[in-house]
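Student: Dropping a prediction and its sequence here:
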Amino acid sequence: MKLGKWPLLLCFCLSILWVFPAWAAEQVAPGVRQWSFERTNWEGKAIKGYVLEVDPKQKNTEIRAVMGNEILGSKETLSSMAERTGAVAAVNGGFFDTVTGMPVGNVFIDGKAEYVSDILRTSFGFTYGGDVKIGYLAPKIKMEAPGVGQLAVKGINIPAVSDGLVLYSRAWGKAVPAGTQLLLKPAEGGAFQVEPVSGSAQIPAGGYILSGWGNSINQLMSLPTGARVKVITELPQDWSNLRHVLSAGPLLVEGGLPVDQAVNEGLWGTVLKPAPRTALGVTAQGKVLLVVVDGRQDGSAGLTLEELSYLMMDLGAVRAVALDGGGSSEMWVKGKIVNNPSDKKERPLGNGLMIIQQMPVYIDHQRLYLDVAPVIDQGRTLVPMRKIFERLGAEIGWDEGTKTVTAVKGDLEIKLTAGKTTVLVNGKKVKLDVPAKVINGRTLVPMRFVGETLGAKVNYVTSPMQAVYIESAEGGSGNAR
């Protein structure tokens, strides 16, 4: 890694670059602050920037990597991502192919690799404990099966290959390329059970379709039906316990000093000129800085990557990485884009970073985003009824006059009135531990009630994070990871 023109430029930027104060910070949510600033770049041209400061260790705070429409290659505006995930704030994420929408680099979500790459670009990740990782990451994927040993995997969610094994998860989002295939369904202990593919099988929720081509077909066929296999992602020791990962680059700050890594990471030409920028940094206190700078417009010329590295250092980052920039640079706070995108409108993005503050809920291995967060009342976890019941196949009705929710699934009818501890299930009274509550127009019910009435299994866990896992009668087993 190459240090920038450190002594001279540091003095220069401290005396010239940052001449305007920041506006007062606004509390967006517990542990989340936002403010704006106006300064000049090294050419003396005005710039305007925006900062989100996040405490990643704040209770139930998650800086979540989100794919456009939850599918690799799909594009979605930042506002749409933020609104559907219940985020309190958001910024654009890592690089993506503007034609295909596919990511450039690694994507991990909920501890699961959805796309891996050995591209020489800086990745950044978040652990379940709220720590931030920044550096080069080239994961290796393999499978392990009793009696068979280890099998190398060519990739995850990539097009067909001439020779090799490829895993496809639901993030693939389209027809799996034709090949010799097996189903890998979630099983206990993080394993997957091998099952044959019949017809045009769907990718199992939380699992994979394993496809093989060329000489690897023999390896695939060596896995017997019913066998339990493990999918192993090899990571450096200091990247363990990962929750989410994206790739971007270049590295901007390391050890509290600016670094000049752009060319080493394959960035050159017009990319190095002043432009709108987005960056992520970590302070010595462990706070996360998400920074957006407007560019290519009157009132904000933008920054070079080198200038961005000094800005991140000036804001207090001891480590920092550039995210996607240009027309992708956007920040969303409290229902609106707060910066001025250079495209004059929102650009559909391949991925983004959402700041979400709620206990995660998973149904059949898929994250369920809620517009009202679960709450704890008298030691009981209450969850929003409508979204969960609808995901479990029930139809929901609401009587405003009596504040009564009616849920119907098959021959099952449930009537529940806010503030009451008695529920009617097919006309019979059922007692709730605590009464249902209406919060921000949503009815919340005790989590266990969901399982008891709709035949779902409900599991509340505290490790590696607080979360609710719901398994429908039709779903598989195991947790989302």
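Tutor: Nice, I can see it.
Student: okay, CA-based contacts and neighbour counts for the rest of this
Tutor: OK.
Student: hey, which helix is longest across the protein?
Tutor: Residue-count comparison of every helix in the chain, with assignments taken from DSSP state H, identifies helix 305-314 as the longest.
Student: which strands and helices sit next to that one?
Tutor: With contacts defined as 3 or more Cα pairs under 8 Å, 6 or more residues apart in numbering; DSSP states H and E, helix 305-314 has these neighbours: strand 251-254, strand 257-258, strand 277-283, strand 317-322.
Student: For the last one, name the packing helices and strands.
Tutor: Under the contact definition 3+ Cα pairs under 8 Å, 6+ apart, strand 317-322 sits against strand 132-136, strand 251-254, strand 277-283, helix 305-314.
Student: now the first one, how far from the centre of its chain.
Tutor: Okay, so that is strand 132-136. Centroid separation between strand 132-136 and its chain, computed with Cα atoms, centre = their mean, to the nearest Å, is 16 Å.
Student: Would you mind getting the angle between it and strand 317-322?
Tutor: Our comparison of strand 132-136 with strand 317-322, counting by axes from the mean of the first three to the mean of the last three Cα atoms, to 10 degrees, yields an angle of 60 degrees.
Student: what's downstream of strand 132-136, the next helix or strand?
Tutor: Later in the chain than strand 132-136, the nearest helix or strand by DSSP states H and E is strand 140-145.
Student: Pull the residues that contact that following strand.
Tutor: In this structure, residues lying in contact with strand 140-145 by Cα atoms under 8 Å, 6 or more residues apart in numbering are 116, 150-155, 223, 227-235.
Student: and L305, what does it touch?
Tutor: L305 makes contact with 252, 262, 272-274, 322, according to Cα under 8 Å, 6+ apart.
Student: Kindly report the same for E83.
Tutor: Contact criterion Cα under 8 Å, 6+ apart gives G335 as the residues in contact with E83.
Student: part of a helix, is it?
Tutor: Yes. Using DSSP: H, G, I helix; E, B strand; the rest coil, the assignment for E83 is a helix.
Student: So it versus R391, what's the distance?
Tutor: 18 Å (Cα to Cα, to the nearest Å).
Student: Now for the nearest residue in space to T453 that is not next to it in sequence: which residues touch it?
Tutor: Counting by Cα to Cα, 6 or more residues apart in numbering, T453 lies nearest to V425, which is 7.7 Å off, once chain neighbours are set aside. For V425, the contacting residues are 412-415, 453, by Cα under 8 Å, 6+ apart.
Student: got another, please set it beside the one above:
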Amino acid sequence: MKKLWGKQAAAAAIAVLMLGWIAPDPTAAASGSLPLQSTVVQANGKSFTIQWTTIDLSDPHLRVMPVTAAEGIGHVESFATMIDHSGAVAAINGTFFDAYEQDESLRHPNGLLVESGSFVRSGDNVSLGIRTDKSALIHRLETALTFKVKHNKSVYTVSPWGTNTYYGDEDLDQVVAYTRHFAERIDRTGGMKVIIENGRITKMTEQSADVPEQGYVIFVGHSSNNDKNLLPHLHEGDEVEVEALIVDGNSGVTESLPQSWDTAMGVGPKLVTDGQVDIDYARDGFDDPRITSTANTRSFVGVDGNGQLLMGTLSAATVADMAQALVQLGLREAMNMDGGASSGLYVEGAMKRTPGRLLSNALIVKRYEDPQVQVTVNGSFVHEFRGFIKKDVTMVPFRGIFERIGADFHWNEQERVLTSKRGSIELVLRPDVLEATVNGKSIQLDQAPTIVDGHIYIPLRFVGETLGAKVGWDQGLYRATLDLK
């Protein structure tokens, strides 16, 4: 097939998307094996062996994300089982954690974590960040999460101390936001659990509380301050607007997390900036000699001159040695990861370095059989579910789209029927059936709706035609945009 470029290519891509399919692109063929590379470099008068793999962030078959222990944040497990339960094809150990805490349920990570445009853990660290435009950077990033609670005509703002963080049980004044990344159920005592789902406070309870799949439980400690000044402003049924932000400490710019960021992991210290050694322990908040002066096995992430992500390990080196070695390797940006007994590297079925301890978290690469598609609805990213291309048909997440346009929908598990209504449009869909009903009229589909990980995906063409949406396509980002009134 002849390749098209510029405006002609964009027009062609949008045209085929509106037909519900995308012509195969040679660059979108299923990814081959990730390369495992090894070299010896000279730095500071010594030789160091570096092993690494390189990830093309523009490859729609690949995604980079943090993972935590299967039991939730605070727990630990082996690097190998993290890889197994996440389905990773490559992985490196992640951020620092309370490795010497005797209670294995309290070994909490110490760096910020972002996955699929949502906070896994709050923080303020030198971080690897991957933006929604699939570019990578290593900057100081800080998280901010607020809940604007609307009651009658008043608005009250709740600003938790942190997200999925642990401050002990002694300080009763704490306010902490929890998601499913932390646990499926919050059972700690000494405070009110405020459950937020679908933009409302659905319940307030002193008892244990289940965390909604796409919502929050805010724990409000029973201090005299909270009981007097915070809790009286919260009521079951109140509307809640959630605002998740990331502040870029390098540029000073504050951006919406879901609009601008996909993945982040905070560790440090910074090693390389613009291809030059850049170590400032005081700036990055480090004074432990195990970081500042001791030679040990080291792990790193970095970005090369082509914007590709590297993750790898070094033989015994100081942080200063590693920074110089990575400059020799040609990295433009680089950051230290947790090292020593935590260092681990896995690439394509081979454990190249095995950590000497159980880990709290890791940074992994997943490979998908079908190209993954970013989806936006009226400019809002559907982060919780990505679309995908199956047999030349673009499939998109029903729930992620229809929730954002305010449609009502109902799933009948017994009859396996999905019904939805928006304005004057009523539709009926059935998984694995190549026919839908719109306002009583049968419509043939390009591909049958399918259930993946418990969620229904439907052809993009059907969404565009049924709802009258304007559909756009970005071939470089594999991003489908839907705009509708």
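Tutor: Yep, that arrived. Please read these numbers as outputs of a predicted model, since none were measured by experiment.
Student: circling back to that earlier point, read off where the longest helix of the first structure ends up in the second structure.
Tutor: On the second structure, the counterpart of helix 305-314 of the first structure by TM-score structural alignment is residues 319-328.
Student: What segments of the stretch 201-350 of the first structure are helices?
Tutor: Applying DSSP state H, counting those that start in this stretch to the stretch 201-350 of the first structure gives helices spanning 216-221, 305-314.
Student: Now tabulate those in TSV and tack on distance to I141 of the first structure.
Tutor: TSV is the format used below for these (distance: least, Cα to Cα, whole Å):
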stretch	distance to I141 of the first structure
helix 216-221	15
helix 305-314	33
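Student: Of those, give the one that comes closest to I47 of the first structure.
Tutor: Put simply, out of the helices of the stretch 201-350 of the first structure the one that sits nearest I47 of the first structure is helix 305-314, at 11.4 Å, with distance taken as Cα to Cα.
Student: Report the buried residues of the match of helix 305-314 of the first structure.
Tutor: By neighbour count, with 16 or more other Cα atoms under 10 Å as the criterion, the buried positions of stretch 319-328 of the second structure are 319-327.
Student: do the same with stretch 293-302 of the second structure
Tutor: Buried residues in stretch 293-302 of the second structure (16+ other Cα under 10 Å): 295-302.
Student: before we move on, what about stretch 211-223 of the first structure?
Tutor: Within stretch 211-223 of the first structure, the residues that count as buried by 16+ other Cα under 10 Å are 211-213, 216-217, 219-220, 223.
Student: got it, and stretch 230-247 of the second structure?
Tutor: If you call a residue buried by 16+ other Cα under 10 Å, then stretch 230-247 of the second structure has these buried ones: 231, 233-235, 238-242, 244-247.
Student: Which residue is the nearest non-sequential neighbour of L165 of the first structure?
Tutor: Nearest one to L165 of the first structure, counting by Cα to Cα, 6+ apart, is G212 at 4.5 Å.
Student: The one you found -> the second structure?
Tutor: Pairing criterion TM-score structural alignment: the partner of G212 of the first structure within the second structure is identified as V220.
Student: Touching, that match and M192? I think so.
Tutor: Yes. The pair V220 of the second structure and M192 qualifies as a contact (Cα atoms under 8 Å) at a distance of 5.1 Å.
Student: Go ahead and report the secondary structure state at the aligned partner of G111 of the second structure in the first structure.
Tutor: The pairwise alignment with the first structure assigns G111 of the second structure to G105, based on TM-score structural alignment. Per three-state DSSP, the local secondary structure of G105 of the first structure is coil.
Student: G105 of the first structure contacts G249, correct?
Tutor: No. Counting by Cα under 8 Å, G105 of the first structure does not reach G249; the two are 9.9 Å apart.
Student: Those two: who's more crowded?
Tutor: Neighbours per residue (other Cα atoms under 10 Å) separate G105 of the first structure from G249, with G249 holding more: 29 against 24.
Student: The nearest residue to G111 of the first structure once chain neighbours are set aside: what's it in contact with?
Tutor: What sits nearest to G111 of the first structure in space, not counting adjacent residues and going by Cα to Cα, 6+ apart, is R243, at 4.3 Å. Remark: with contacts taken as Cα under 8 Å, 6+ apart, R243 of the first structure is in contact with 108-112, 125-128.
Student: go with 6 Å
Tutor: Contacts here follow Cα atoms under 6 Å, 6 or more residues apart in numbering; on that basis R243 of the first structure touches 110-111, 126-128.
Student: Now do the corresponding residue of the second structure for it against A69 of the second structure, distance only.
Tutor: With TM-score structural alignment as the criterion, R243 of the first structure lines up with D262 in the second structure. With the distance defined as Cα to Cα, D262 of the second structure ends up 20 Å from A69 of the second structure.
Student: sorry, back to before: nearest to W239 of the first structure, out of the helices of the stretch 201-350 of the first structure?
Tutor: Nearest to W239 of the first structure among these is helix 305-314 (23.0 Å), distances taken as Cα to Cα.
Student: And G410 of the first structure, how close does it get to V458 of the first structure?
Tutor: Here the criterion is Cα to Cα. By it, G410 of the first structure lies 21 Å from V458 of the first structure.
Student: equivalent range in the first structure for the longest helix belonging to the second structure?
Tutor: Here the longest helix in the second structure is taken by residue count, with DSSP H as the criterion, and it is helix 6-18. Residue correspondence for helix 6-18 of the second structure in the first structure, counting by TM-score structural alignment: none.
Student: Equivalent analysis for stretch 304-314 of the second structure, please.
Tutor: Under TM-score structural alignment, the match for stretch 304-314 of the second structure in the first structure covers residues 283-293.
Student: mind checking the end-to-end distance for the matching stretch?
Tutor: Termini of stretch 283-293 of the first structure sit 19 Å apart (Cα to Cα).
Student: Tell me which residues are up against it.
Tutor: By Cα under 6 Å, 6+ apart, stretch 283-293 of the first structure touches 48-55, 276-282, 316-318.
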